[in-house]
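K.L.:
how would this look folded up:
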Amino acid sequence: MHKPRQDRALKHIALIVIALIWPTLLLLTMFVIGLNGWLRDCPMWLEPAGALALSLLLCATAVIVMGLLRNIRNNQQISWRIDGLPRLEQATAAQLHSALPGLKAVGLRVWVCDAPLAFTTGRRSPVIVLSNWLLENLDHEELIATVAHELAHIQGRDSLLLFWLHSLCPHGWWLRPLRHQLQQLNLLLEKRADSTSIALTGQPMALASALVKAGRHLTVPPVAPMLSLTGNSNTTLLRQRVSLLLNGHEAGGGADWSLGLLLAGFLSVTLLLTAYAQAKPCLGWQCDLPTATSRHSTAPHFPSITQ
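P.N.:
Prediction:
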């Protein structure tokens, strides 16, 4: 990947990450402020409208925490399953290590399935998993290019990035614009891995050939738990990647105006909420409103009269 194009891709990825975590950070900030007000017996958060808003923020926070715990559990289960897979045969592994020195600290496992599947998993001890279909149908150069693509995901810490994004932005909050940006991020990460693979091997045609072979054999393969060679069977993404590898430019590429509109919308909402908070003394860390009601309030206490 040329330096200007690489810089543009990196900036694009950074902007998408900001757009995906922005609403979550906004929700968490509002929840912390609301919880602080409720604990300080602020009347605004004790009234029905304020209590309802705080309840909704609590539900959103619970979704984030539960999503994070679920992803941690799923990753652990995947690691246990990967540990039980057979290792790549020593002769093939030696050839791959000779062609790609960066594989020294990476495990190589074989997934027995009749599908063109290759993916990477693990953070502290990364592992590249290859299906036996790939080992049987790709030639030597194509296999090296495929493994280099997965090695690029490891070097870019792409799996870790997606882990946190899917935890902090679960299912894109079920909003089409955010789900679209998640798809765009996957596309950019796959293209960046393709470019790194070319830099490592100097064989763009080998990777393109591997993608074409994989695309022709796509039926309904098992869903890869991580970033995969075929982009989880996304044929549109495959065509774009092959076009970029063969022609050096994207077919139908253009500016992503939806991302700019999304960021502008989040910025506007944040500014409006900030202005509203400044106008309401109770939305800060100190509540200046008189305590009319309290969640701890009891019957009035009268001092005892002693004779």
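
K.L.:
all contacts plus neighbour counts: C-alpha atoms, from now on.
P.N.:
Noted.

K.L.:
ok, residue 237 - how many residues close by?
P.N.:
Using other CA atoms under 10 Å, residue 237 has 20 neighbouring residues.

K.L.:
sorry, that was for residue 140
P.N.:
Neighbours of residue 140 (other CA under 10 Å): 14.

K.L.:
For it, give its distance to residue 84.
P.N.:
To residue 84, residue 140 is 26 Å away according to CA to CA, to the nearest Å.

K.L.:
now stretch 207-218: how far from the chain's centre is it?
P.N.:
Between the centre of stretch 207-218 and the centre of its chain there are 25 Å (CA atoms, centre = their mean, to the nearest Å).

K.L.:
buried residues in that stretch?
P.N.:
Using 16 or more other CA atoms under 10 Å as the test for burial, stretch 207-218 gives 207-211, 213-215, 218.

K.L.:
mind putting those residues in TSV, distance to residue 12 included?
P.N.:
Converted to TSV, the buried residues of stretch 207-218 look like this (distance: CA to CA, whole Å):
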residue	distance to residue 12
207	24
208	24
209	28
210	27
211	24
213	30
214	28
215	27
218	29
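
K.L.:
mind listing the helices in the stretch 101-250 of the chain by residue range?
P.N.:
132-137, 140-155, 158-168, 176-201, 204-216, 235-247 (DSSP state H, counting those that start in this stretch).

K.L.:
Return the list of helices and strands in contact with the third one.
P.N.:
Under the contact definition 3 or more CA pairs under 8 Å, 6 or more residues apart in numbering; DSSP states H and E, helix 158-168 sits against helix 3-39, helix 48-83.

K.L.:
helices or strands up against the last one?
P.N.:
Spelled out, it's helix 48-83. helix 3-39, helix 43-46, helix 158-168.

K.L.:
chain center to the last one, what's the gap?
P.N.:
Using CA atoms, centre = their mean, the mean C-alpha position of helix 158-168 is found 3 Å from that of the whole chain.

K.L.:
thought residue 172 was touching residue 182?
P.N.:
Yes - counting by CA atoms under 8 Å, residue 172 touches residue 182, with 7.2 Å between them.

K.L.:
joint contacts of these two?
P.N.:
residue 20 (CA atoms under 8 Å, 6 or more residues apart in numbering).

K.L.:
How many residues are close by residue 49?
P.N.:
By other CA under 10 Å, the residues close to residue 49 number 11.

K.L.:
do you know how far it is from residue 34?
P.N.:
Residue 49 is 12 Å from residue 34, by CA to CA.

K.L.:
Okay, buried residues for stretch 184-204 please.
P.N.:
Residues of stretch 184-204 classed as buried by neighbour count (16+ other CA under 10 Å): 184-198, 200-201, 203-204.

K.L.:
I have a second one here; can you model it like the first so I can compare?
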Amino acid sequence: MNSTTALVFAVLALLLAGPVPAVFSRATWPYRAPRAALVLWQAIAIAAVLSAFSSGLAIGGLLLVPGPDGRPTTAPTDEIEALGLPLWILYVVVLAITLSIGAKLVFSFVQVFVRTRRRRARHRVLVDLLDRSSDSGRPFPGVRNADIRVLDAVEPIAYCLPGLRQRVVLSEGVLTNLNRSEITAILSHERSHLRSRHDLVLEAFTAVNEAFPRIVRSRSALGSVQLLVELLADDSAVKVTGPTPLARALVTCAGSTAPRGALAAGGPSTLIRVRRLGGARTDIRISIAAYLAAAIILVLPTIFVAMPWLDELGRLLGSS
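P.N.:
Modelled structure (predicted):
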């Protein structure tokens, strides 16, 4: 490996962490291919992480200068003698930054995982205590499943709590203001989130967003992925009830809120989603192009990462 390789990976990591998500988030074609767009977002995130690590490790590889016997050395004194003190310090600092980003990434994943599940567990206990779905004095047509909880609130509220003990939470306002087909649409939407484990996708993007330095990261990726998982859940509900009941239910629940860690049916993206329900459906050509782009973004950096390190390994084994 050489400094050019490290520079290329550094530039690629910066582009994939900032400008590329900013541009991608303004595109409208993902509305016609949300699943493929979500895969492309995941490929961009993984490639950004790989490129960041590759840049730092490429610099770290430059520290393995040939020693007196021709074999790569890890002795600092030999490295300083071969590289010069200023360059050696620069390489060590870059390697340390890379390792710190890796440690922060692992820490962010653990932190997001633990924090989110604690919030969900506390809220799950709360909705179980406040549940009125079994109230004999208030019939709730079509709401009989064990995972559904009904809250005594007049505002239309609908959201789900993912996890091993899943919950779909509705308010009395939803049951009062929606008809049977609209309630079915909302339930289908929320259960699509639970079935597809969209929460894990959002947790991963949250962790990556928190791991990258604030100056280079972009929140566009997280916001776009949040919208895409809602579009996917909408598509699942449309297959059950059609677009009209879902659109009416989304408008009714547009102002609903949900605790952090839950997935709400309404929210700020409601207008975009309702407009999409009356527009074009999934475009297979766009999907294919997005899947190909995702494969290229993942495969090419991986190849360019693996080949230099295989060369280094071969050189090390050949010198032994």
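
K.L.:
now for the helices of the stretch 101-250 of structure 1, which one comes closest to residue 67 of structure 1?
P.N.:
Proximity to residue 67 of structure 1 (CA to CA) singles out helix 158-168 among those, at 5.4 Å.

K.L.:
tell me the contacts of the alignment partner in structure 1 of residue 187 of structure 2?
P.N.:
Matched to structure 1 by TM-score structural alignment, residue 187 of structure 2 sits across from residue 147. Residues counted as contacts of residue 147 of structure 1 (CA under 8 Å, 6+ apart) are 96, 128.

K.L.:
Map residue 206 of structure 1 onto structure 2.
P.N.:
Residue 206 of structure 1 maps onto residue 245 in structure 2, by TM-score structural alignment.

K.L.:
what's the distance between the residue mapped onto residue 237 of structure 2 from structure 1 and residue 205 of structure 1?
P.N.:
Structural alignment (TM-score structural alignment) places residue 237 of structure 2 against residue 197 in structure 1. In this view, residue 197 of structure 1 and residue 205 of structure 1 are 11 Å apart by CA to CA.

K.L.:
got it, and residue 233 of structure 1?
P.N.:
Look at residue 233 of structure 1 and residue 205 of structure 1: by CA to CA, they are 20 Å apart.

K.L.:
still on that earlier bit, can I get the helices and strands packed on helix 158-168 of structure 1 in TSV with distance to residue 112 of structure 1?
P.N.:
What follows is those, written out as TSV (distance: least, CA to CA, whole Å):
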stretch	distance to residue 112 of structure 1
helix 3-39	34
helix 48-83	12
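
K.L.:
The ones you listed: which one's closest to residue 165 of structure 1?
P.N.:
Closest among those, using CA to CA: helix 3-39, at 7.1 Å.

K.L.:
angle of that closest one against helix 158-168?
P.N.:
Calculated by axes from the mean of the first three to the mean of the last three CA atoms, to 10 degrees, helix 3-39 of structure 1 forms an angle of 30 degrees with helix 158-168.

K.L.:
residues contacting the residue nearest to the spatial centre of structure 2?
P.N.:
The residue lying closest to the centre of structure 2 (CA atoms, centre = their mean) is residue 205, at 2.9 Å. Neighbouring residues of residue 205 of structure 2 by CA under 8 Å, 6+ apart: 45, 221-222.

K.L.:
In those residues, which residue is surrounded by the most others?
P.N.:
Per-residue neighbour counts (other CA under 10 Å) across the contacts of residue 205 of structure 2 peak at residue 221, which has 26 neighbours.

K.L.:
Quick check: the gap between the corresponding residue of structure 2 for residue 76 of structure 1 and residue 267 of structure 2.
P.N.:
Residue pairing (TM-score structural alignment): residue 76 of structure 1 is matched to residue 117 of structure 2. Separation of residue 117 of structure 2 from residue 267 of structure 2 (CA to CA): 22 Å.

K.L.:
Aligned against structure 1, show me the partner of the residue nearest to the centre of structure 2.
P.N.:
So, by TM-score structural alignment, residue 205 of structure 2 is matched to residue 165.

K.L.:
Give the burial count for the counterpart of residue 96 of structure 2 in structure 1, as a bare number.
P.N.:
Counting by TM-score structural alignment, residue 96 of structure 2 lines up with residue 55 in structure 1. Neighbour count for residue 55 of structure 1, taken as other CA under 10 Å: 15.

K.L.:
Counting neighbours, what do you get for the residue lying closest to residue 94 of structure 2 once chain neighbours are set aside?
P.N.:
Of all residues beyond its chain neighbours, the one nearest residue 94 of structure 2 is residue 56 (5.9 Å), with distances taken as CA to CA, 6 or more residues apart in numbering. By the criterion of other CA under 10 Å, residue 56 of structure 2 has 24 neighbours.

K.L.:
right, and residue 56 of structure 2 touches residue 98 too?
P.N.:
Yes - between residue 56 of structure 2 and residue 98 there is a contact under CA under 8 Å: 5.2 Å.

K.L.:
Quick one: distance of stretch 132-151 of structure 1 to the chain centre.
P.N.:
25 Å.

K.L.:
same check, this time on stretch 122-142 of structure 1
P.N.:
That offset, for stretch 122-142 of structure 1, works out to 22 Å (CA atoms, centre = their mean).

K.L.:
Likewise for stretch 61-74 of structure 1?
P.N.:
13 Å.

K.L.:
Minimum distance to residue 93 of structure 1: which of the helices and strands packed on helix 158-168 of structure 1 has it?
P.N.:
Closest approach to residue 93 of structure 1 among these (CA to CA): helix 48-83, 16.9 Å.

K.L.:
Just the buried residues of the closest one, please?
P.N.:
50-51, 54, 57-58, 60-61, 63-64, 67-68, 71, 75, 79, 82.

K.L.:
What of stretch 132-142 of structure 2?
P.N.:
For stretch 132-142 of structure 2, by 16+ other CA under 10 Å, it's 132-133, 140.

K.L.:
Restricted to strands, list the residues you listed.
P.N.:
Applying DSSP state E to these, no entry is found in strands.

K.L.:
Make a markdown table from the residues you listed and add distance to residue 158 of structure 2 to it.
P.N.:
Formatted as a markdown table, these follow (distance: CA to CA, whole Å):
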| residue | distance to residue 158 of structure 2 |
| --- | --- |
| 132 | 14 |
| 133 | 14 |
| 140 | 15 |
